[in-house]
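[1] Sequence isn't available, so here's the structure alone:
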């Protein structure tokens, strides 16, 4: 059976994006996206866990009894989350403290469990790895975009505290967009996250609607052109 990697990639990034279409994993998405560095940290952790768990589930899919499928999936995901948690404690401890409970809660993230059960358990390894990576990349893109919007509106700057993830060389990456900015507290509070995500979903729907209208117009135009050619030939 051939695998359509392009379709899998487009589904993860756009057509079936976990955050904008499936609306999964919203709890961490809304809670930690007050800044870009937080969003990248959670996105990288989620990407590693989702890709690794999809790989493992696909490798052992034929050996897992149907009756204990979900508990085994949870154990696999929990193992990778524990490994990521220990790595973050070792190398990005301050960021780990900021993200707090949302790192261990990756175990219960519906995106990861959903892909393990709906895709990795039924497809070969290569397709499962691509699916896990592209789904988590789509999720991370929304995290980072929402984090950037909220950080800019809330503080008037972007890329603050990037040294928490990238080391001391990134301490001066902060870009101040507005001097003497008083801040917009609503943007960095949970209600601001809801509003920001709603606007991103609305923007995606508008883009999809315009693309659909263009697809419908192209066959209509071709039909008119072929009809006019037949008229000229008949005449």
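    The structure has been received and is ready for your questions. Bear in mind the structure is a predicted one, so any value in this text is a computation, not a measurement.
[2] hey, let's count contacts and neighbours off CA atoms from now on
    OK.
[3] For the protein, which segments count as helices?
    Applying DSSP state H to the chain gives helices spanning 5-10, 26-32, 36-59, 69-91, 93-99, 110-115, 125-155, 163-166, 185-188, 190-234.
[4] One more to weigh against that first structure:
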């Protein structure tokens, strides 16, 4: 895997083909668990681990998996790894495990995981497939972090609520003071849709502005020799 391919995988996963903002995959966990930054990022990191290991495993075994039964085999491999992650959360992060609940096992059926396995890992080498899984996962993580932080901040005026479930002794950051009444809509399901819509709109606006700047630079470069 050369540096150029690594950059392409990183750019696609983190921005160009971002699973949460471009492909619009995995909406169930994105909307349901993003009530706080800690919950959202924790589930996102669990998904990163699953995607990286599953992509590596399937890319390594792709030549031995019959095409006709590839989907059941992919799901079986994903389910086995998700079970291990679920048991690890239960053993070492039990309080967080109780909060995330069913959404850890549901990584098995997450469209992001299965889509990257089918679209990339089943057709490429193990190293680039692992990088693809990592970058797509981290693309999801930053979307979850922004979405969860935004909803938590507006909804309760805090950031990193529940961090003590991961690092005992730490506490949430109270940004608006203890008198902040909160905005309930932000942490309810409709607030998740509104917040995601704002993120997608901002993402598209940034891409549009970047495209306009690129066209302007291209036009200037084309006009310079003519003017000379």
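    Everything's here; your move. From a predicted model like this one, the values you see are computed outputs, not experimental measurements.
[5] Got a TM-score for the two of them?
    Here the superposed chains carry a TM-score of 0.97, computed using TM-score structural alignment, normalised by the length of the second structure; 226 aligned residues with a CA RMSD of 1.1 Å.
[6] any chance of the helices of the first structure in TSV, plus distance to residue 18 of the first structure?
    Formatted as TSV, the helices of the first structure follow (distance: least, CA to CA, whole Å):
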stretch	distance to residue 18 of the first structure
helix 5-10	12
helix 26-32	9
helix 36-59	12
helix 69-91	18
helix 93-99	20
helix 110-115	6
helix 125-155	6
helix 163-166	24
helix 185-188	22
helix 190-234	11
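[7] In JSON lines: these, plus mean neighbour count and distance to residue 16 of the first structure.
    Below are the helices of the first structure laid out as JSON lines (neighbours: other CA atoms under 10 Å; distance: least, CA to CA, whole Å):
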{"stretch": "helix 5-10", "mean neighbour count": "15", "distance to residue 16 of the first structure": "8"}
{"stretch": "helix 26-32", "mean neighbour count": "20", "distance to residue 16 of the first structure": "15"}
{"stretch": "helix 36-59", "mean neighbour count": "24", "distance to residue 16 of the first structure": "16"}
{"stretch": "helix 69-91", "mean neighbour count": "16", "distance to residue 16 of the first structure": "22"}
{"stretch": "helix 93-99", "mean neighbour count": "17", "distance to residue 16 of the first structure": "26"}
{"stretch": "helix 110-115", "mean neighbour count": "20", "distance to residue 16 of the first structure": "11"}
{"stretch": "helix 125-155", "mean neighbour count": "24", "distance to residue 16 of the first structure": "8"}
{"stretch": "helix 163-166", "mean neighbour count": "18", "distance to residue 16 of the first structure": "29"}
{"stretch": "helix 185-188", "mean neighbour count": "18", "distance to residue 16 of the first structure": "27"}
{"stretch": "helix 190-234", "mean neighbour count": "13", "distance to residue 16 of the first structure": "11"}
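[8] Residue 179 of the first structure: which of the ones you listed is closest?
    Checking the helices of the first structure against residue 179 of the first structure by CA to CA gives helix 125-155 as the closest, at 10.0 Å.
[9] average distance between the closest one and the second structure?
    Compared with the second structure after the fit, helix 125-155 of the first structure shows a mean deviation of 0.4 Å (mean CA distance after the TM-score superposition for the first structure).
[10] how far away is the residue nearest the centre of the second structure from residue 41 of the second structure?
    Nearest residue to the geometric centre of the second structure (CA atoms, centre = their mean): residue 140, 1.1 Å. Distance of residue 140 of the second structure to residue 41 of the second structure, computed by CA to CA, to the nearest Å: 9 Å.
[11] Could you do residue 138 of the second structure as well?
    In terms of CA to CA, residue 138 of the second structure sits 10 Å off from residue 41 of the second structure.
[12] before we move on, what about residue 216 of the second structure?
    Taking CA to CA, one finds residue 216 of the second structure at 38 Å from residue 41 of the second structure.
[13] what do you get for residue 8 of the second structure?
    Distance, residue 8 of the second structure to residue 41 of the second structure, using CA to CA: 24 Å.
[14] Then residue 122 of the second structure?
    According to CA to CA, residue 122 of the second structure and residue 41 of the second structure sit 27 Å apart.
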